[in-house]
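*Asks:* Got a predicted model here, sequence first, then my questions.
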Amino acid sequence: MTDDPAVSVLMAVRDGAVHLPETIASLRAQADPGGGLEFVVVDDASTDATPALLAAWAEADPRLRVLAAPAPMGLAAALNLGLGHVRAPLVARADGDDLYAPDRLLRQAAALRADPRLDALSCGCVRIDEAGNELARMAPVTGPDRIRFRTLYTSSLLHPGAMIRTAALRAVGGYDAGYWTAQDSDLWARLLAAGGCLDNLLEPLVRYRVHATSLTAKRGAAGRALSLSVPERVQSAYLDGLPPDHDVAATVDLWQGYRPLAPEAIRAGLAGMERIAAVARRREGPEVLADMRATMGRAFWRQARWLGRRRPALAVLLVGYAVRARILR
């Protein structure tokens, strides 16, 4: 190919032979995003049949370039290696075990061309298990302001469903190889800190495979601390520095609501969320404030239900906070 393509699909894979054929088929079936397409795939020192599968793909499809790492690099470093070979102005992330709707790249490229403010755009997804069975349909948060605010607590963009402007990605230095987990959260935070704009398409354009032994599930205390370093720096910037008693972990855990929290963590999370909310009430617009109130209300109700009769006084307090969060205007 002599002309630069419109979109480069960037993928890093290590020992992905089990699901890679399905992923390759879904990528090769992509509609032309308007101006051509290339695939840049980094084989991160695979020891299974992945190199043979990629070689067969390259032989059948001249749009593919395979880069072989001599030793395992990790996802962030492998993606940076591939990024150095990307030729398109738009780079679309893909993982070697997910499946992609045939119009995913076409729709995202059209949306990015239509809105030059956007630096990254992801989408909804269907979560599937290792056998491909549907688990849940996940509707993403939409709206750049809502997504920016939620970065204080969580990542709102599905990484393997994201399309990013190559220039913006390179301008922030690509991926931080120090993040062996939460590479995406770190990237979104750095793009936003540089004045970037992020959004989602509502449509579920990715079938996202969930593994019982995923890195997130087994990352341990060190991985959790690394992941929390992202909201820590975002909250610090938002609050112009963190007070000594500000508990980032409790604040994040209460907002996300994935599990019951101990009473002391709930109280610390309440204090942290209210500290952020006080700044938000002065700084944010109606859309962000409404989303903040709704999310806080749901978080408080959830913990109140989990507490039940074990801690009735705290449960009642949380119910009061939930009601107040929903009615405040």
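*Replies:* Okay, I see it.

*Asks:* going forward, measure contacts and count neighbours with C-alpha atoms only.
*Replies:* OK.

*Asks:* quick one, strands of the stretch 151-300 of the chain?
*Replies:* With DSSP state E, counting those that start in this stretch, the ranges of strands along the stretch 151-300 of the chain come out as 163-165, 198-209.

*Asks:* take the one below as the second:
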Amino acid sequence: MPNSSAPSPAVSASKPLVTIVALCHNHALFVREALDSILSQTYPNVEVWLVDDASTDDSPAILREYAAQNPGWHLLLLPENVGNCRAFNTAFRQSRGELVIDFATDDVLLPERLSQQVAAFEAAGSTVGVVYSNAELIDEGGGRLGLHHRPDGHGGLRPQPASGWVFAEVLRRYFISTPTMMMRRACLIQLGGYDEALAYEDFDFWVRASCDWQFVYLDEVTTRKRKHPRSMSSRAYRRHDPYLASTIRVCEKALALARTPAEHAALATRLRWELRQAARRRRSAEAQALFALLRQVARPRLLDWALVAWSQLVP
């Protein structure tokens, strides 16, 4: 395993420092591949924070091993599970990078990831807070499942990426592959980091960041995103999970931020989609909360009323 040393002063002066916050919770099966992908980066100026969120498998031992072999890396072994948002903030607030990556250690960075995204930031204006890209989806064993942004057969991609001022698009639909994001430190500082009251971070970050910062899509595959039964995304919308409650809280924030008819229409589209998910799982309280928000931005349709009624039926 190669050794990673701190960048020289000359490199530091010429290239922005990139902080990688590597978040681990019971990723022993994947964490070596993830950390080796940090070591394989062609970009020279990197600060690494290894954060273990109270894993119960062999992850802490593996992180200690890599920290010992790479003395420039920082290691945080949290004594209790605090969740992704607080774990990230704990490292971010001690870090120094001008640009930041939130890296789950069940995913993999491709070697040119940092170089490509830093170049995109350098070519962009100072109002760009996020550069994101395409991802290769892989299964638990590393087998290829396809792409996040896949060809639609008509010269475009599905889901269609968006660049620029993307607030309305963020409200309307999911299109960003979260593990591919590189974030400007100033953007995260302005937001106060992630909202630690939430069960997950990405939707809330997109909503709050896109009000004041532009997003740029880089048409490159930079990351391998692993889909497996223990991943955070696989748990969303399950019965009794906390994710839907967090989504409602973010929609409440979005309602306070939305100003134009187009933004209200985009939020209505989002609320109707979330209402369908709540109704399918008989999440009656959440369905009623979403319906109440919907009524503040759009006139309810017959289907909206029907979904609320359906959510109250005993499964």
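*Replies:* In hand now; what should we look at? Keep in mind that what you see is a predicted model, and the values were worked out from it rather than measured.

*Asks:* how about the strands of the stretch 151-300 of the first structure in TSV, adding distance to Ala60 of the first structure and mean neighbour count?
*Replies:* Shown next, in TSV, are those (distance: least, CA to CA, whole Å; neighbours: other CA atoms under 10 Å):
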stretch	distance to Ala60 of the first structure	mean neighbour count
strand 163-165	25	24
strand 198-209	24	22
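
*Asks:* Export the ones you listed as TSV, with columns for distance to Thr142 of the first structure.
*Replies:* Formatted as TSV, those follow (distance: least, CA to CA, whole Å):
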stretch	distance to Thr142 of the first structure
strand 163-165	15
strand 198-209	5
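
*Asks:* residues touching the residue nearest to Ala250 of the first structure when sequence neighbours are not counted, list them.
*Replies:* Once flanking residues are discounted, Ala250 of the first structure sits nearest to Gly269: 4.5 Å by CA to CA, 6 or more residues apart in numbering. The contact partners of Gly269 of the first structure, taken as CA atoms under 8 Å, 6 or more residues apart in numbering, are 247-255.

*Asks:* of all the strands of the stretch 151-300 of the first structure, which lies closest to Ala52 of the first structure?
*Replies:* With CA to CA as the criterion, Ala52 of the first structure lies closest to strand 198-209 of the strands of the stretch 151-300 of the first structure, at 22.5 Å.

*Asks:* Endpoints of stretch 55-70 of the first structure, how far apart?
*Replies:* 16 Å (CA to CA, to the nearest Å).

*Asks:* Off-centre distance for that stretch?
*Replies:* Here the centre of stretch 55-70 of the first structure is set off from its chain's centre by 27 Å, with CA atoms, centre = their mean, to the nearest Å.

*Asks:* ok, now stretch 162-180 of the second structure?
*Replies:* That offset, for stretch 162-180 of the second structure, works out to 11 Å (CA atoms, centre = their mean).

*Asks:* Other residues contacting that stretch?
*Replies:* 102-104, 107, 128, 132-135, 148, 159-161, 202-203, 206-207, 210-211, 213-217, 222-223, 225, 254, 262-263, 266-270.

*Asks:* Please give the element, helix or strand, for Ile101 of the second structure.
*Replies:* Using DSSP states H and E, the element containing Ile101 of the second structure is strand 99-104.

*Asks:* Give me the range in the first structure that that strand lines up against.
*Replies:* Residues 90-95 of the first structure are where strand 99-104 of the second structure lands when matched by TM-score structural alignment.

*Asks:* Now do the matching stretch: everything it contacts.
*Replies:* 6-13, 23, 105, 109, 159-166.

*Asks:* now the contacts of stretch 162-180 of the second structure: which count as buried?
*Replies:* Neighbour counting with 16 or more other CA atoms under 10 Å marks 102-104, 107, 128, 132-135, 148, 159, 161, 203, 206-207, 210, 213-217, 222-223, 225, 254, 263, 266-270 as buried within the contacts of stretch 162-180 of the second structure.
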